[in-house]
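>>> here is a sequence together with a model predicted from it:
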Amino acid sequence: MSELKSINRFHFLKLNKRRQQVIAAAPTTPVNPGFPVGKLAAALHPQAQYVKISAIKEWGPDCKTFTLVPDRQRGTTKLAYFQAGSYISVRLQTDTANLVRPYSLSSRPRAALDGYYQITVKRVPNGIASNYLLDHCPVGTPLTISGPLGNFTYLPIRDAQIIIGVAGGSGITPFYSLAQAIADGDENCRLILLYGSRTVHDILFHAEFKQLTQRCDRVQVINVLSDEQRPGYENGFITADLIQKYAPTDEQYSIFMCGPQGLYRFMKQELRKLPLEQKWVRQEVQGEAHDPHDFTDYPTGTASKTVQLTVQINDHRQTITVPTNQTLLQSLERNGIAAPAHCRAGECGWCHSRLVSGRVFAPHQLDHRRAADREFHYLYLCCTYPLSDLTIEVPQPEI
C-alpha cells in the first residue's frame, strides 16, 4: 500500500500523451474481419439476426411459443449460440409504432446449433408488442432480432451449485431453458423450481417438465397454485416457508427469480425472512417502467401533461409532442421513431442517449447510470421521463 501511495499520478498523464502518439502513427487499415477472433466475435455477438417464424405452438388463447429459424434470403445462415437464461430483442413495426421488446429464450442452448430459437410470449393487458405478436405474426413472418443478451445466467464462480428458482407466469421461460441445459449436460448445477400459477391449466411447459424430470434427477419442479387445491400441488403463494421446505439444509443455494413485478415486490419481503445473504439472490430485470407517479422520488408540481420533444438521430431532426407520464423510449416508439433498446429496465444501457437541453426525471431505483453519464448529461431512454420541453441526441439503432 505504501508503494502505491508513492506513485506520482502525473506520470500517467505523460504515458497518455505517448499512447496518443502511438495511436496517431498507427496505420488506418481496418483489422481483417477474416481473422479467427473476428469470426468468433461476429458469430457469438451479431448486431442483428434475420429470422422467420417456422412454427407456432398455442398454450391457450393468450400464450404462444414461436420457433424462429434463419432467414437465408436476408443473409442469416446461422444463429448465435447462447447460455440458458439469455434473451433476444425483437424489432416489431406496427401500423402506428416502431417497437423493440426483449423475450427470454425458452429453447435449450443446443437448439441454436440445430438452427432454431424459441420464445414464449404471453399476452399483457394493453401490451402493444405482445398483442401484435400473438395476433398478427403467423408462420412465415420475417423478424429482425438481436444476438443473445442478458445476465440472468448461471456462473459457477458467482452462484451456488444448487439453484432455487422462483417463477411466475411467463417467467418460467428462462428456467425451462436452464432445465434443458442441465439435462443435456451443458450446465453443471441443480435446479429446484417453484413455479406459481393460478390454476393447473395455466401451467406452461407442464408435460415438458414432467418428461424432463423423469430423465434428469438434477431438476425438480414444484407447481404452486394460487386459485385451486389439487393433490400433488402446493397451494397459495411462494413464500419463505415454502422455499425452506424444499431448500437444502446442509448446502449453500442461490435464489433465481423471474416473473412479473408483483412477484418481485412480494418476494422482497419474503426473502428477508431467510438466513440468506443478498449476494446469493439473483433476479431478471424488473420490466418496463410505467406511470412515473408510482415512484416516491417523482418531483411534485409537474403540472404540464405534454411537452415538446426534439430528437436528433444522425442528420435527421424531428419534434414531437409527448406526454410526461411515458418514458422517452415509449414516446419515441409510439411516434414511429426507431430507437436503440434491449432490456427496457435501465440495466443494459443500450438506449444511452445525450440530453442536449431540458429537464428530465429518472427514478432512483432504476437509474443505473455511471457518474460520468450524469455529469455529462447522458440518460437511458427506457427509464427517463420528460419534465419540460427538451432536446436529445439518440444513436442509430442496430436492429
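Received, thanks. Numbering: from 1, shown residues only.
>>> CA atoms for contacts and neighbours, from now on please.
Noted.
>>> show me where the stretch 101-250 of the chain has its helices.
For the stretch 101-250 of the chain, the helices defined by DSSP state H, counting those that start in this stretch cover 110-113, 128-136, 173-183, 206-215, 240-246.
>>> buried deepest among those helices, which one?
Of the helices of the stretch 101-250 of the chain, the one with the most neighbours on average (mean count of other Cα atoms under 10 Å) is helix 173-183, at a mean of 25.
>>> and that helix with helix 206-215, angle?
Relative orientation of helix 173-183 versus helix 206-215 (axes from the mean of the first three to the mean of the last three Cα atoms, to 10 degrees): 30 degrees.
>>> the structure to be compared is supplied as follows:
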Amino acid sequence: MNIEEYLNQVEGYAEAARERQVLEQACGDLALPRDFAASVIGRLHPREIGVAVAEIHDETPTAKTFRLAALNGQLPPFRAGQYVNWSVTIGGVRTGRAFSIASPPHERGFYELTVRRQDGGFVSPYLLDEVRAGQTFTISGPGGTFYHEPLIDTDDLVFLAGGSGITPFRSLIRETVERNLPRRIWLIYGSRTPDDVIYKRELQAIARRHSSFKVRFVISDPPPGYRGPRGFITADRIRRFVGSPEGKTFYLCGPEQMYRFMEPELEKLSIPRRRIKRESCGPLSDVTREAGWPSDVSASRVFQVAVRGGTTFPAAAGEPLLNSLERNGFSVPSHCRSGECGFCRMKILSGRVFMPDRTAVRESDRCFNYVHACLTYPLSDLEIRL
C-alpha cells in the first residue's frame, strides 16, 4: 500500500484534499517565498530607518524633545525602555548617539527622543542648536534590554533617575498608567536644580491621577528658600519613600557619577543583584578613574592607530577608539556606544588597549582580541582590523 492509498483510508482526508484543490485553484501558489522570514524580520527590526523631525518641544532651558516620524511606512514596535541610535553628520564627521525612546510603545506614529545639553558634548549642541522641524535623519531600529520583563521582574518597580536618565522611565510610566497595567511605580528623580527637572509637570499630573505612581524630586544644588528634598538619592531616602525593598525591582538610569554613588547605597538595602537593572550610560567621562587603568598612561597621551588596508591616524588614550575612527573618516556601525550591543566590534591585531569591566564582550572575543570600539581605549600604538 502506497502513502496515497493509506491516507485515503484516514477519515476526512479525502474531503480535506478536495478543499485544498479548490483553494489552490482559487488562490494560486500558496507557498511562502524563500525570503519571507527575512522580509518580516527586516520590517519589524530594520537596521536603519529614515525619519523626519515632525515637532520640537522645549522641556527645560537645556533640554528639548524631538518627535520623529517615519519617512516611509511605519516605525517598528519597541519595548518601553529601549533606545535608538540617531545618526548625524557634523562638520563632515559621521557619528551617532543613543537616545532612549521617551514616548510609550502604544503611540505608534512617532518616537519621541529627549536630548539634554552635555558640557563639552559634540552631538547634543548640534541637535539642540541647529536641528529644525522638517529635517530628515537616519536612526537605528530599537534596541537594548532596559525594559520590564514580566517573567523575571516583579510588578513593584522603583525607578532611580538622574538628569536625562528620566527618559526611558517616562516611556515605562506612561505605558503602565495608560494601559492600566498591574504595576506599582515609585520614581525618585535627582537633578542639580529645580529648573533641570525634565517632564516635571507631566510627572506630577500623572501622580495626581494614578495612585499606582508616586514621584519624589531630589535637588542636589537647590536655590535659597527651596523647600523640597535636597541632597542625593541615599539608602535612607529610598527606604523612607518606598518602604521595604522586599519584592521590588530597582531600575537605575543616569550619569556615571550617579552609578558610582548609588551602587553602595543599594548595597546598604541588601537588594539582590538580580533585582537591580542598570541602563548603560554611554562613554566614560574620565576613563583614567576606572579600576585597572595603568598609572603611567595619561588621558592626553596620543598613540598611532593603523587600520589594516587603510590609513594611520592619531588617537588619544582617554578617548574611545570609535570616536577617533569617526573623526578620521571611518564609518563604523554602532548603536549603544556603551559597550553593550556589539555593533562596533573590531579586532586588535597588535598593541595594548583598555576596556572597562562593564564592557559586554564575549569570552571568546576576549580570547581572540575582538573588542567593542565604543568602550576601547588605546594604551600603545595599534594595528586594527575593522
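Looks like it came in fine. These figures come from a predicted structure and were not determined experimentally.
>>> would you mark the buried spots in the longest strand along structure 1?
When structure 1 is parsed with DSSP state E, its longest strand is strand 49-58. Neighbour-count burial for strand 49-58 of structure 1, counted by 16 or more other Cα atoms under 10 Å, picks out Gln49, Tyr50, Val51, Lys52, Ile53, Ser54, Ile56.
>>> structure 2: matching residues for stretch 333-346 of structure 1?
Mapped onto structure 2 using TM-score structural alignment, stretch 333-346 of structure 1 covers residues 326-339.
>>> start and end of that stretch, how far apart?
Start to finish, the residues bounding stretch 326-339 of structure 2 are 16 Å apart (Cα to Cα, to the nearest Å).
>>> mind listing residues that contact that stretch?
84-85, 93-98, 140, 144, 280-283, 313, 322, 325, 341-344, 358-361, 372-375, 386 (Cα atoms under 8 Å, 6 or more residues apart in numbering).
>>> next one: that stretch to chain centre, how far?
Centre-to-centre, stretch 326-339 of structure 2 and its host chain are 15 Å apart (Cα atoms, centre = their mean, to the nearest Å).
>>> who are the contact partners of the alignment partner in structure 2 of Trp280 of structure 1?
Matched to structure 2 by TM-score structural alignment, Trp280 of structure 1 sits across from Arg275. Shown in contact with Arg275 of structure 2 (Cα under 8 Å, 6+ apart): Asp153, Lys248, Thr249, Phe250.
>>> and Lys39 of structure 1, helix, strand or coil?
Here Lys39 of structure 1 is helix, with the state taken from DSSP: H, G, I helix; E, B strand; the rest coil.
>>> quick one: what's aligned to Leu113 of structure 2 in structure 1?
Here Leu113 of structure 2 is matched to Ile119 in structure 1, going by TM-score structural alignment.
>>> same question but for Arg94 of structure 2, I mixed them up
Per TM-score structural alignment, Arg94 of structure 2 is aligned with Asn98.
>>> what sits closest to the residue nearest the centre of structure 2 if chain neighbours are left out?
Centroid-nearest residue in structure 2: Tyr83, 3.6 Å away (criterion: Cα atoms, centre = their mean). Nearest residue to Tyr83 of structure 2 in three dimensions, chain neighbours excluded: Ser100, at 3.9 Å (Cα to Cα, 6 or more residues apart in numbering).
>>> neighbours of the one you found, how many?
Applying other Cα atoms under 10 Å, we find 29 other residues in the vicinity of Ser100 of structure 2.
>>> that one and Val84 touch, don't they?
Yes. Counting by Cα atoms under 8 Å, Val84 is a contact partner of Ser100 of structure 2 at 6.4 Å.
>>> of the contacts of Arg275 of structure 2, keep whichever come out buried.
Counted by 16+ other Cα under 10 Å, these give Asp153, Lys248, Thr249, Phe250 as buried.
>>> strands - which of those land there?
Mapping the buried ones among the contacts of Arg275 of structure 2 onto strands (DSSP E) picks out Lys248, Thr249, Phe250.
>>> could you find the counterpart of the first one in structure 1?
Pointing back at Lys248 of structure 2 there. Using TM-score structural alignment, the equivalent of Lys248 of structure 2 in structure 1 is Tyr253.
>>> equivalent analysis for Pro150 of structure 2, please.
Match for Pro150 of structure 2 (TM-score structural alignment): Pro156.
>>> which SS class is Phe261 of structure 2?
Three-state call for Phe261 of structure 2 (three-state DSSP): helix.
>>> can you give me the distance of the counterpart of it in structure 1 to Met257 of structure 1?
In structure 1, Phe261 of structure 2 lines up with Phe266, judged by TM-score structural alignment. Using Cα to Cα, we find Phe266 of structure 1 at a distance of 11 Å from Met257 of structure 1.
>>> out of the two, which sits in the busier spot?
The neighbour comparison of Phe266 of structure 1 against Met257 (other Cα under 10 Å) goes to Met257, with 26 against 13.
>>> circling back: how close does the match of Phe261 of structure 2 get to Ser2 of structure 1?
In terms of Cα to Cα, Phe266 of structure 1 sits 48 Å off from Ser2 of structure 1.
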